[in-house]
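Visitor: pasted the sequence and its predicted model underneath.
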Amino acid sequence: MVGIDVANGVVGAVLGIVFATLFQQPLQDAWFKVRRRSTRAVRRLRSRGEESGPSWTTFSLGPLHTPALIVEGDGESTIGAEAIHIQVVDEEVVLPPDMAGWRNEIEAESARLQAGNGTPIWNGQRYAVEALDVSRTALEEQPEVHLRLRPTDYYTFLAAQQLDRRLPDGATPRSRYLDPDAPLKAPAFLQCSFAVNIAVVTADDMLVVTRRSDRVRMSPGVWNSSVNEGLARHIDSSGRNAPDLYAVARRGMREEMSLETNEYSLALLAFVLDSERRHWSAHFSARLKTLTRDDLRARMSRGVADRWEHQTIDYVPFRPADVARYLLRADRVHRWAPLAPALFHLALVDAHGRASVERAEAQVVRRL
């Protein structure tokens, strides 16, 4: 038996040597091929999931897409008046020669309207945005906004709004002067609009939403922020002083809602750019201290300085899901002023926190 075991051991060893000699290398080669192919497959899957895109994207919510580019601010922290530095450059904005005639056309139209007993186009004094830069403080890393403005007027603004009108050589102001990959860069003559937009919330938690009058020249009939007020040189700059954005917001609250400074708290949430039309905005929220929806209605019934700017006012429960559903209503989703939806989102974040707001918005979008 011992001899048989020894013989079996010898035969097994010989067969093992033969098997290793004949099959070890092919098995190793096959194993390495399998590993290489699986690695390539994993890499291909990963590469299919990778994509690149611009770091600056405009505000959207489900099917609602806007040209609003939030340049600074996220709603969770406010921007104090001391963090805003505004410089006014003396030189007035001048249109390029091939666009100057467009301004002359608007001036001539206003003269014709006045001669025919129509309503002329009032050429208000405005500001153009030369540049807006954002930095951070050294220790707290709080935002500091540097805004550089130049004088302009409403006729120049209307001429510059014709971004897709053909120039003599066939180009357009948009194609010649704007780079879609650099949305924050534009000549001042194409940025003749800076306004404050305010989301007003009553003491009983109702968001005020307005519809622009059909009589206004820009964006008639669209749904908009509670208050929209443009910077006016003859009102907002005393002497040679630069305008104060918080003061402009308070003027808008008084002129459009008949509200005095002591009746609300005011917070600056963000700086936002309408990248399609080159309109700049400071987005504010205002919380009424004691006035409810009914109180505000009663106040406005007794007279509003700029009543003609609005034709309808809605009151929406100021809760994330309710506001999101309102923004996405079939009769609203394509009728918003470009900067209003971002304003209401930021106001919700300021009041309820980002996580709560985004969770509610996502649920509303899923249920559409």
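Guide: Happy to help now that I have it.
Visitor: from here on, just use CA atoms for contacts and neighbour counts.
Guide: Will do.
Visitor: ok, the most centrally placed residue in the chain - contacts?
Guide: In the chain, the centroid-proximal residue (CA atoms, centre = their mean) is residue 68; its distance is 2.8 Å. Residues counted as contacts of residue 68 (CA atoms under 8 Å, 6 or more residues apart in numbering) are 58-59, 272-275, 338-339, 342.
Visitor: excluding its backbone neighbours, what's nearest it?
Guide: Nearest residue to residue 68 in three dimensions, chain neighbours excluded: residue 274, at 4.7 Å (CA to CA, 6 or more residues apart in numbering).
Visitor: just to revisit the earlier point, make CSV from the contacts of residue 68 and add secondary structure and neighbour count to it.
Guide: Converted to CSV, the contacts of residue 68 look like this (DSSP: H, G, I helix; E, B strand; the rest coil; neighbours: other CA atoms under 10 Å):
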residue, secondary structure, neighbour count
58, coil, 17
59, coil, 19
272, strand, 25
273, strand, 24
274, strand, 19
275, coil, 21
338, coil, 25
339, coil, 25
342, helix, 23
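Visitor: one more structure, for comparison:
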Amino acid sequence: MGGIDVVNGVAGAVIGMLFAVLFQQPLQDTWFKVRRRWLTAVRSLRLREEHSPSWTTFSLGPLRTSALIVEGDGETPIPAEGVHIQVLDGETRLPAEITHWWGEIEAESARLRAEGRTPVWNGLRYAVESFDISRTPVDEQPEVRLRLRPTDYYTFLAAQQLDRRLPDGTTLRSRYLDPDQPLEAPAFLQCSLGVNIAVVTADDLLVVSQRSDRVRMAPGAWNSSVNEGMSRHIDSSGRNAPGLHAVARRGMREELSLEPHEYSLELLAFVLDVEKRHWSAHFYARLDELTREGLQARLSRGVADRWEHQTIEYVPFRAATVAKYLLHTDRIHRWAPLAPALFHLALVHVYGRATVERAEAQVIRRR
């Protein structure tokens, strides 16, 4: 028996040596590779967690936009008395090295006028100097403070050339805008302040407009029911600062021929298009009595700004239906940047966040 034990021991030692030679190094290599990949994955996750931006733009499944919801969640309207607007002295000025861009636009307008064509009108506008948010101490209602400077449409068009090369090879975007600080920008790059309104008829249909091919900004894009820019000439009364609700009511009248007594109007949010630096006050309007048929009849009798829209569609105002409409293949890449967020916020205002997000998630899964 002793001899057998010796033989077994020798055999075991030989097998162990063969195992070590044949398999130990590959096993060690595999272990080190697994361990290295795991550590790399952990480090990457930590980096993503550390560098994930707190400000992200609105998206709905595959629909990505440049609309940043700065204030407002849709559920709770922002009271008119919570919005404070101050107009500062001194017009917004372009940097000296791009003032000739303003001159180019003026020259283009003069050429069009000489040819008997429609010139680019240099309307009086406002630029956003700063946007500040706070809360009231007792009930934590939002307090929004907008500081504006006078500007004009040519300044706006010149500053919209954000990616045009400057003499040193930089651009306005690379020189003045920081993606990690989306609310920080000089006033001359923020010469667009207006309202976007989601209008719902008395028979629960959302009004969706398509911008005319004749407009200069986003021609042919599908957009909000009403889109109106703030005008320094029209919206300021004497020395008083303009009011956003008044601008919204003017837009309802000029684009849909609707008077204030025919609808309710609520301010839902302030939204910034971070790509083009357009500021918007997002509103929801509900028509009291006018149905689709009634609104169509009203529009057939004349609209002040009919030229701004080339098509109007009506969509059942339900979360799943609107989500499908937003994500439809012939529409998903043709939205004006601020419109999808507006429609989502309007749905949340009427049906609640949980209901709307559940319906949207189902639509996304079924695509």
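Guide: On my side now, so go ahead. Here the structure is a predicted model, which means the values were calculated and not measured.
Visitor: returning to what we had before: corresponding residue for the residue nearest to residue 68 of the first structure in the second structure?
Guide: Aligning on TM-score structural alignment places residue 274 of the first structure opposite residue 273 in the second structure.
Visitor: thought that match was touching residue 279?
Guide: Yes - with contact defined as CA atoms under 8 Å, residue 273 of the second structure counts as touching residue 279 (6.5 Å).
Visitor: the stretch 251-367 of the second structure: helices as residue ranges?
Guide: Listed in chain order, the helices of the stretch 251-367 of the second structure (DSSP state H, counting those that start in this stretch) span 292-300, 319-327, 339-351, 353-365.
Visitor: list the buried residues in the first one.
Guide: Buried residues in helix 292-300 of the second structure, defined by neighbour count with 16 or more other CA atoms under 10 Å: 292, 295, 299.
Visitor: packing partners of it?
Guide: Helix 292-300 of the second structure sits against helix 244-256, with contacts defined as 3 or more CA pairs under 8 Å, 6 or more residues apart in numbering; DSSP states H and E.
Visitor: would you check the span in the first structure matched by the helix it packs on?
Guide: By TM-score structural alignment, helix 244-256 of the second structure lines up with residues 245-257 in the first structure.
Visitor: show me the contacts for residue 226 of the first structure.
Guide: By CA under 8 Å, 6+ apart, the contact set of residue 226 of the first structure is 197-200, 208-210.
Visitor: neighbour-wise, give me the winner out of these.
Guide: Within those, most neighbours by other CA atoms under 10 Å means residue 198, with 31 neighbours.
Visitor: tell me if I'm right that that residue and residue 271 touch.
Guide: No - with contacts counted by CA under 8 Å, residue 198 of the first structure stays clear of residue 271, the gap being 12.0 Å.
Visitor: what sits in contact with each of the two?
Guide: Residues touching both residue 198 of the first structure and residue 271 (CA under 8 Å, 6+ apart) are residue 283.
Visitor: nearest to residue 229 of the first structure, of the contacts of residue 226 of the first structure?
Guide: Closest to residue 229 of the first structure out of the contacts of residue 226 of the first structure is residue 197 (6.6 Å), distances taken as CA to CA.
Visitor: what's near enough to touch that closest one?
Guide: Applying CA under 8 Å, 6+ apart, we find residue 197 of the first structure in contact with 225-229, 249, 281-284, 340, 343.
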